[in-house]
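Colleague: Structure of the sequence below:
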Amino acid sequence: MTDSAAYIQRLLEANPLREPLFRSAMQALQLPPGSQGLDVGCGIGLQSLLLAEAVGCEGRVTGVDIIPEFLALGENLAGQASLSERITFRLGDMNRLPFAENTFDWAWSADCIGYPAPAGELLPLLKELMRVIKPGGSVIILAWTSQQVLPGYPLLEAGLNATCSAYLPFLKGKSPELHFSRALQWFQEAGLEEVKAQTFVGDVQAPLGRAERTALTSLFEMLWAEPQPNGSSEAWSDYQRLCKPGSADFILDQPGYHGFFTYSMFRGRVPHRGTIIE
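Modeller: Next up is the predicted model:
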């Protein structure tokens, strides 16, 4: 399986967990009906579909990504959902968006902008988003920020998180000022107004359906499946015992299973051009 195919599979597997939370976030945003929005780093378009539903029949969503395979699948999914006339997919780089100034009413980016951002890159990215958004429009970014999915094993989960492969980009050589949780400061420095933060919780509990079990198993693998040099052998053994299907102690088989994860959302309004901080 290619890297792109594996990533697509993980996105599809995770969608049953993430979709309800994203719907809650979009409901909180109250995107204007009939508005035109941009989904930056849209991937295979799963959130583009939800955004198109959120803005109604007269609204339009443009998804942009740098990977053609993702966009092709997004077009296919939009067709299956009878949303092809309301969603357009474009190949493009978020550092140089292929759109004119003042094109969109809002921009949304999930698990992309600022997650993670190499030193010095975030402010230009925000300003590039602001360039294509009309004055008074919104810039919205959100990302996965935490999870507790091993109920009864808080210390084990904390230890696994401290060394897991999925977190390494955020742990090695990362300045605290560039961590996603500092996004309010980024927004303010970019000159966005009415800056707000909000965290959304996704809960999952027994009895688990097949899709939920698949999504959680995929999550375990994404977070912890690769043993790290500084991880303990005991923690790795416990991970395999609790997180591998077929194990006698597979945690998803617990009749009282409950876990949760969080996404934090940051948003701000684009001011009139003359007030943007340069």
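
Colleague: From here on, just use CA atoms for contacts and neighbour counts.
Modeller: OK.

Colleague: Report the contact partners of the residue positioned nearest the centre of the chain.
Modeller: Closest residue to the average C-alpha location of the chain: residue 111 at 2.9 Å, with Cα atoms, centre = their mean. Applying Cα atoms under 8 Å, 6 or more residues apart in numbering, we find residue 111 in contact with 141, 142, 143, 144.

Colleague: if we go to 10 Å?
Modeller: Shown in contact with residue 111 (Cα atoms under 10 Å, 6 or more residues apart in numbering): 40, 41, 42, 43, 141, 142, 143, 144, 145, 263.

Colleague: now the fourth one: how far from residue 91?
Modeller: Remark: distance between residue 43 and residue 91 (Cα to Cα, to the nearest Å) = 11 Å.

Colleague: what do you get for the first one?
Modeller: Separation of residue 40 from residue 91 (Cα to Cα) stands at 11 Å.

Colleague: Need the residues touching each of these two.
Modeller: Here residue 40 and residue 91 share the contacting residues 63, 64, 65, 66, 97, scored by Cα under 10 Å, 6+ apart.

Colleague: Could you tell me which residues within whichever strand or helix holds residue 71 count as buried?
Modeller: Assigned by DSSP states H and E, residue 71 belongs to helix 68-80. Judged by neighbour count (16 or more other Cα atoms under 10 Å), helix 68-80 contains these buried residues: 68, 70, 71, 72, 73, 74, 75, 76, 77, 78.

Colleague: what inclination does the following helix or strand past that helix have with respect to helix 68-80?
Modeller: Next along the chain after helix 68-80, taking DSSP H and E as the criterion, comes strand 87-91. Relative orientation of strand 87-91 versus helix 68-80 (axes from the mean of the first three to the mean of the last three Cα atoms, to 10 degrees): 170 degrees.

Colleague: and strand 87-91, what does it pack onto?
Modeller: strand 36-40, helix 46-55, strand 60-65, helix 68-80 (3 or more Cα pairs under 10 Å, 6 or more residues apart in numbering; DSSP states H and E).

Colleague: try 8 Å
Modeller: Packed against strand 87-91 by the contact rule (3 or more Cα pairs under 8 Å, 6 or more residues apart in numbering; DSSP states H and E) you find helix 46-55, strand 60-65, helix 68-80.

Colleague: Reformat the ones you listed as JSON lines; add distance to residue 5.
Modeller: What follows is the helices and strands packed on strand 87-91, written out as JSON lines (distance: least, Cα to Cα, whole Å):
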{"stretch": "helix 46-55", "distance to residue 5": "15"}
{"stretch": "strand 60-65", "distance to residue 5": "16"}
{"stretch": "helix 68-80", "distance to residue 5": "9"}
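
Colleague: run this one through as well so I can compare:
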Amino acid sequence: MANEQQHEYWNGEAGARWAAEDATMAKLLDPIARDLLAHVQPEPGSHTIDIGCGGGSQSVLLAEHIGAGGSVLGVDISAPMLEIARGRGQPEDAAALTFLQADAATWAFDAASFDLLFSRFGVMFFDDPIAAFSNMRRALKADARLGFCCWQAMRDNQWTLLPVQAALRHVPAPESPDPHAPGPFAFADPQWLESILAASGFGDIAIAPHSVEMTFGSGNGLRETVTELMMVGPVARLLAEQSPEVKARVVDDAAEALAPFLRDGKLALGGAVWLVTAAAAEPGR
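Modeller: Below you'll find the predicted structure:
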């Protein structure tokens, strides 16, 4: 099965954990979703696919932006995440919103049927990204566009680098992965990303750097906020099978490292993404 590890991850314990943390992630990533929408500027009434829609918070924003007469199809492989998405309901005066459990890399979308391929951090997890983007491109009309965001390198993202550094003082470091392997930072290299999109039949490719502030917590105190931060991102994978004692030591170290970033009871950490746009150079083929 293509993307077998991703199927297992997002439909197992990890998928359930992400679903449980969806409200936190939706709040955290809402500013980025809005920045992406402003950058892409979807046309009113357009028909759009939201790839890797997860819990669907950005799908709702997209549907509201497009408005009545359009449609948004949210696609994800995770049943736990889609359960959250489907519970959001249909927003008023918005594009028709539906959700599909499928692997966008291989799903047989209706050819030449969509105006926009959109994603907020949902396209970095394909085993074969060229095959995946080629498959998705075939769903696009002749004048269709691609618009998504993805993370720059971990070293440029304080919000994940500092917790991971704290964790690695207490847990074994994983084997050095292929930097282009499926994962949140698979598209950190913009030249690699551009080559994938070009080989997949996209043209007019633009990859723009965008800095963001990642804000965690709700004024509950440093340790509580750091504990919340440890539930998301790559550090969550590092700690998933660790004992409560190890997790507590990691939180202690991370709290010490992150204390200078606490403002009004919230952690404000730097983040860096790419805002990516392209045109379907070979639509429907």
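
Colleague: Shared with structure 2, which of the contacts of residue 111 of structure 1?
Modeller: Retained in structure 2 (both residues aligned by TM-score structural alignment, their matches' Cα atoms under 10 Å) from those: 40, 41, 42, 43, 141, 142, 143, 144, 263.

Colleague: I figured the first one was touching residue 107, is that so?
Modeller: Yes - with contact defined as Cα atoms under 8 Å, residue 40 of structure 1 counts as touching residue 107 (7.0 Å).

Colleague: between those two, which one's more packed in?
Modeller: residue 40 (26 against 23; other Cα atoms under 10 Å).

Colleague: for the aligned residue in structure 2 for the more buried one, what are its contacts?
Modeller: The alignment partner of residue 40 of structure 1 in structure 2, by TM-score structural alignment, is residue 51. Residue 51 of structure 2 makes contacts with 74, 75, 76, 104, 117, 118, 119, 120, 122, 123, as judged by Cα under 8 Å, 6+ apart.

Colleague: Reformat these as CSV; add distance to residue 176 of structure 2.
Modeller: Below are those laid out as CSV (distance: Cα to Cα, whole Å):
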residue, distance to residue 176 of structure 2
74, 33
75, 30
76, 28
104, 28
117, 32
118, 30
119, 27
120, 26
122, 23
123, 22
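
Colleague: Out of the residues you listed, who's the most crowded?
Modeller: Neighbour counts for these peak at residue 118, which has 31 neighbours (criterion: other Cα under 10 Å).

Colleague: Tell me the counterpart of residue 77 of structure 1 in structure 2.
Modeller: Under TM-score structural alignment, residue 77 of structure 1 pairs with residue 88 in structure 2.

Colleague: Distance check, the closest residue to its match other than its chain neighbours against residue 14 of structure 2.
Modeller: Leaving aside its sequence neighbours, residue 88 of structure 2 sits nearest to residue 56 (Cα to Cα, 6 or more residues apart in numbering; 7.7 Å). Distance, residue 56 of structure 2 to residue 14 of structure 2, by Cα to Cα: 17 Å.

Colleague: So which of these two has more stuff around it?
Modeller: residue 56 (27 against 17).

Colleague: returning to what we had before: higher neighbour count, residue 43 and residue 91 of structure 1?
Modeller: Set residue 43 of structure 1 next to residue 91 and count neighbours by other Cα under 10 Å: residue 43 wins out with 28 against 16.

Colleague: can you pull the contacts of that one?
Modeller: For residue 43 of structure 1, the contacting residues are 64, 65, 67, 70, 71, 74, by Cα under 8 Å, 6+ apart.

Colleague: Residue 33 of structure 1 too?
Modeller: So residue 33 of structure 1 contacts 54, 55, 56, 58, 59 (Cα under 8 Å, 6+ apart).

Colleague: ok, 6 Å please
Modeller: 55, 56 (Cα atoms under 6 Å, 6 or more residues apart in numbering).

Colleague: Specify which member of the contacts of residue 51 of structure 2 is nearest to residue 131 of structure 2.
Modeller: residue 104 (10.3 Å; Cα to Cα).

Colleague: Distance check, the counterpart of that closest one in structure 1 against residue 69 of structure 1.
Modeller: Aligned against structure 1 by TM-score structural alignment, residue 104 of structure 2 finds its counterpart in residue 94. Applying Cα to Cα, the value for residue 94 of structure 1 to residue 69 of structure 1 is 17 Å.

Colleague: Then residue 106 of structure 1?
Modeller: Taken as Cα to Cα, the span from residue 106 of structure 1 to residue 69 of structure 1 is 25 Å.

Colleague: hey, where'd the helices end up in the stretch 151-285 of structure 2?
Modeller: 158-167, 190-199, 222-229, 234-239, 244-258 (DSSP state H, counting those that start in this stretch).

Colleague: Pick the most deeply packed of those.
Modeller: helix 158-167 (a mean of 21; mean count of other Cα atoms under 10 Å).

Colleague: Which elements pack onto it?
Modeller: Counting contacts by 3 or more Cα pairs under 6 Å, 6 or more residues apart in numbering; DSSP states H and E, helix 158-167 of structure 2 is packed against helix 244-258, strand 266-280.

Colleague: And these: which comes nearest residue 223 of structure 2?
Modeller: helix 244-258 (6.1 Å).

Colleague: and the angle from that closest one to helix 158-167?
Modeller: Helix 244-258 of structure 2 runs at 130 degrees relative to helix 158-167, counting by the same axes, to 10 degrees.

Colleague: Now do helix 244-258 of structure 2: everything it contacts.
Modeller: 163, 166, 167.

Colleague: got a markdown table for those residues, with distance to residue 37 of structure 2 too?
Modeller: A markdown table is the format used below for these (distance: Cα to Cα, whole Å):
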| residue | distance to residue 37 of structure 2 |
| --- | --- |
| 163 | 29 |
| 166 | 34 |
| 167 | 34 |
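
Colleague: for the residues you listed, which one is nearest residue 20 of structure 2?
Modeller: For those, the nearest to residue 20 of structure 2 is residue 163 (20.3 Å; Cα to Cα).

Colleague: Which residue comes closest to that closest one once chain neighbours are left out?
Modeller: Nearest one to residue 163 of structure 2, counting by Cα to Cα, 6+ apart, is residue 254 at 5.7 Å.

Colleague: same deal with residue 36 of structure 1?
Modeller: residue 60 (4.7 Å).
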